[in-house]
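> can you look at this prediction? I've put the sequence above it.
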Amino acid sequence: MVDNILDMGYIDKVMPELAALDCDLRIHYEIKSNMTREQLGRLRDANVLFVQPGIESLSSHVLRLMEKGVSSAHNVRMLRDGMDLGLSVTWNILYGFPGETDEDYQSLLRKMASLEHLQPPTGAWRIALERFSPYFDDPSIGFMFRTPARFYELIYNVPKGELYDLVYLFDGSTRGIAGPLEDDLKQAVRNWAEAYPRSTLLYWIDDQGRVVIEDQRASWPEEVIELDELQSNVYLDLFQGAGWEGVRRRLADGGQVVTDEEARKILRYFVDRGLAFEDEGRYVSLALEVDPYRRKLVDGREVAASR
């Protein structure tokens, strides 16, 4: 599709029409990263099988600098739900924003191994200074000095003063991370892409209504993890993304009263074991729902069949 981004009105008006067509379609659309699982399912039913959500970061602080209006938990949920629904999700990481910090990316590097079963970014790229962008229109917010991108001099044989008025891309001062941390980020993205084809993190509900998780990610020990009743309820509560206060409140509504210490201990276990993603106190579960036909019994326990 040539639209810059999916018109949300199309979810109700266009997608049902496409789903009803007797055509073998493979549609690509750029979408917002905060779409719900139900909305993504309707895209899949309409054969919108390739999506490019505007994720661009997994740091909530950097997303605020971009004025994205979403948190990193929203973006991770998009990656998980897209994978769960069988969508091909294309995205990348942008960096180099005025105001970003080394800790924004050091924190992300510590979390990447927990995400390697999800579709990796195509790369990590420094932002481009483009005409009409907020950073171009208001130099005071980060790029006071700018010149036409150097490659334009090889294309246009005109004075530099005229070139400035012709071009779309500009060179400016380097902002944000650089040096070894920039190299580490790019290498971490390459490691993610290498681990992805041989990594899975799957869950199902057993006969007692408890969550069972099978971990076969490249950077983690292969293990079948059986959660108890309380852990299971917390884990399922995290699928839309939640803070610990929201989890505790929903547990209380369901008749399970837990202390702050108990709730925090469970959430910390999920994060430390790579079963949930956390940023700025918001958590989201990472395991994908296993296809029922892939479940089998091993030593009396249900596990996912071989990939």
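Perfect, I can see it now.

> C-alpha from now on. contacts and neighbour counts both.
OK.

> quick one: Pro180 from Asp272, how far?
In this view, Pro180 and Asp272 are 26 Å apart by C-alpha to C-alpha, to the nearest Å.

> quick check: Val158 vs Asp165, distance?
11 Å.

> make that Gly179, sorry
Taken as C-alpha to C-alpha, the span from Gly179 to Asp165 is 32 Å.

> tell me which of the two has more neighbours.
Asp165 (10 against 7; other C-alpha atoms under 10 Å).

> right, and Lys111 touches Leu275 too?
No: Lys111 is beyond contact range of Leu275, at 10.7 Å (criterion: C-alpha atoms under 8 Å).

> helix or strand: which one has Glu17?
helix 15-20 (DSSP states H and E).

> return the distance of the next helix or strand after that helix from the chain's centre.
Using DSSP H and E, the helix or strand that follows helix 15-20 in sequence is strand 28-31. Distance of strand 28-31 from the chain centroid (C-alpha atoms, centre = their mean, to the nearest Å) equals 15 Å.

> pull the residues that contact whatever helix or strand comes next after strand 28-31.
Using DSSP H and E, the helix or strand that follows strand 28-31 in sequence is helix 37-45. The contact list for helix 37-45, computed with C-alpha atoms under 8 Å, 6 or more residues apart in numbering, reads Ile11, Met15, Pro16, Ala19, Leu49, Met78, Asp81, Gly82, Leu85, Gly86, Leu87.

> list the buried residues for the helix or strand that helix 37-45 is followed by?
Reading on from helix 37-45 to the C-terminus, the next helix or strand found by DSSP H and E is strand 50-53. Within strand 50-53, the residues that count as buried by 16 or more other C-alpha atoms under 10 Å are Phe50, Val51, Gln52, Pro53.

> now Pro148. Nearest residue, chain neighbours left out?
Leaving aside its sequence neighbours, Pro148 sits nearest to Phe170 (C-alpha to C-alpha, 6 or more residues apart in numbering; 4.4 Å).

> here's the one I want to compare it with:
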Amino acid sequence: MEKAHYFRDLIPELKRRRLNLGLFFEVRAKLSKQQLRDLHDAGIRTIQPGVESFSTDVLRSMRKGTTAVQNVQLLKWCKELGVTPFWNLIYGFPGENPDDYEATAAVIDAIRHLQPPYSLGRVRLDRFSPYFFDAAVLGIRDIRPDRSYHHIYGLPDDQLANLAYYFEYDYDDGRDPDTYIGKTRAAVQRWHGEAHHDGLISVDHGDTLAVWDFRPRALRTLTILEGARRAAYLYCDQHRSADDVTAHLTEPGDRILAELVQDQIMIHLDGRYLSLAVPRPASETVH
């Protein structure tokens, strides 16, 4: 079968036909802004991106092929373009560093103006998954049918093992992820509790960029960016390195980037800089 080229064939055709089908797509988090805009214009307003973590090390262990800053970038673009992402935050991967979850909590506290996860949960072991077939190599032992199967079927363990699709398991190193997930869990709870606020918004007026911060505990409600600060902020709508920004500005950008991060309107993650405010047209009223 010929490889599907969704953004070349299907998405433009959906846009042309204007069918208003209310389609839901599962997507990778590496979408470009134009691809996300194409989905929106084709009538696809709800997606399930494979975000699942704000730690690049954890994402590597999952073989996701994405980074933490790419995940944040996608959530920001979704809010800007009117696409709702339903996604999950997952923990408990064999060999993960517990310290990554303290860093994850800090990332979450910086992006609570974006769409929160549908759920926070420990990684599930399913039949046919890499953790099922390569358990010993990946640091998993004592795989057994989920306890719910005993209540439903009442069969011997060997028969349940052949029947089950979901499994419980232990870690080779004896870890219990719930002992180190506390700060991330609390950060997610804060995120859901504050999902109603107006967020972090930027409005470009040409010579100046107004950044309105309505988040709880914001340093200031309004920050006006001009000149190189405005240029750097707009350029980092997509995540950039400090060298990228300096080349774009034709002057050193390190000090400017550090100030924007200190002002809590930009994030420095994975060695990259990403503006956090969600752009809004100047024609819209900001309250």
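Now that the structure is in, tell me what you want to look at. Just so we're clear, the structure is a prediction, and the values are computed from it rather than from any experiment.

> need the TM-score between these chains.
Superposed pair, TM-score by TM-score structural alignment, normalised by the length of structure 2: 0.91. Supporting alignment: 281 aligned residues with a C-alpha RMSD of 1.8 Å.

> Pro180 and Asp272 of structure 1: who's more crowded?
Asp272 (14 against 9).

> and the more buried one, what pairs with it in structure 2?
Superposed on structure 2 with TM-score structural alignment, Asp272 of structure 1 falls opposite Gln262.

> just the buried positions in whatever helix or strand Leu257 of structure 2 lives in, please.
Leu257 of structure 2 belongs to helix 254-262 when assigned by DSSP H and E. Residues of helix 254-262 of structure 2 classed as buried under the neighbour-count rule (16+ other C-alpha under 10 Å) are Ile256, Leu257, Ala258, Leu260, Val261.

> with stretch 29-48 of structure 2 instead?
Buried, per 16+ other C-alpha under 10 Å, within stretch 29-48 of structure 2: 29-31, 33, 36-48.

> okay but Ile90 of structure 2 is in contact with Glu52, surely?
Yes: when contacts are counted by C-alpha under 8 Å, Ile90 of structure 2 is listed as touching Glu52 (5.2 Å).

> of those two, which one has the most company?
Between Ile90 of structure 2 and Glu52, Glu52 has the larger neighbour count (other C-alpha under 10 Å), namely 23 against 18.

> report the contact partners of the aligned partner of that one in structure 1.
Taking TM-score structural alignment, Glu52 of structure 2 has Glu56 as its aligned residue in structure 1. Contacts here follow C-alpha under 8 Å, 6+ apart; on that basis Glu56 of structure 1 touches Trp91, Asn92, Ile93, Leu94.

> let's see 6 Å
Asn92, Ile93, Leu94 (C-alpha atoms under 6 Å, 6 or more residues apart in numbering).

> before we move on, what about Ala305 of structure 1?
Arg294, Arg295.

> and for Leu25 of structure 1?
Per C-alpha under 6 Å, 6+ apart, neighbours of Leu25 of structure 1: Asn47.

> what does Val48 of structure 1 give?
So Val48 of structure 1 contacts Ile27, His28 (C-alpha under 6 Å, 6+ apart).

> tell me who's in contact with the aligned partner of Asp215 of structure 1 in structure 2.
Using TM-score structural alignment, the equivalent of Asp215 of structure 1 in structure 2 is Asp213. Asp213 of structure 2 makes contacts with Leu200, Thr221, as judged by C-alpha under 6 Å, 6+ apart.

> and if we set it to 7 Å?
By C-alpha atoms under 7 Å, 6 or more residues apart in numbering, the contact set of Asp213 of structure 2 is Gly199, Leu200, Ile201, Arg220, Thr221, Leu222.

> Asp207 of structure 1 and Leu65 of structure 1, how far apart?
46 Å.

> that older thread, the residue nearest to Pro148 of structure 1 maps to what in structure 2?
Using TM-score structural alignment, the partner of Phe170 of structure 1 in structure 2 is Phe167.

> by contact count, what packs against the strand or helix carrying its match?
Phe167 of structure 2 belongs to strand 166-171 when assigned by DSSP H and E. For strand 166-171 of structure 2, the packing partners by 3 or more C-alpha pairs under 7 Å, 6 or more residues apart in numbering; DSSP states H and E come out as strand 125-126, strand 140-145.

> could those go into TSV alongside mean neighbour count?
Shown next, in TSV, are those (neighbours: other C-alpha atoms under 10 Å):
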stretch	mean neighbour count
strand 125-126	19
strand 140-145	18
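
> turn those into a markdown table, columns for distance to Val286 of structure 2.
As requested, these are arranged in a markdown table below (distance: least, C-alpha to C-alpha, whole Å):
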| stretch | distance to Val286 of structure 2 |
| --- | --- |
| strand 125-126 | 46 |
| strand 140-145 | 51 |
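
> about what we covered before: you'd agree the match of Phe170 of structure 1 is up against Arg147?
No: using C-alpha atoms under 7 Å, Phe167 of structure 2 makes no contact with Arg147, being 8.2 Å away.
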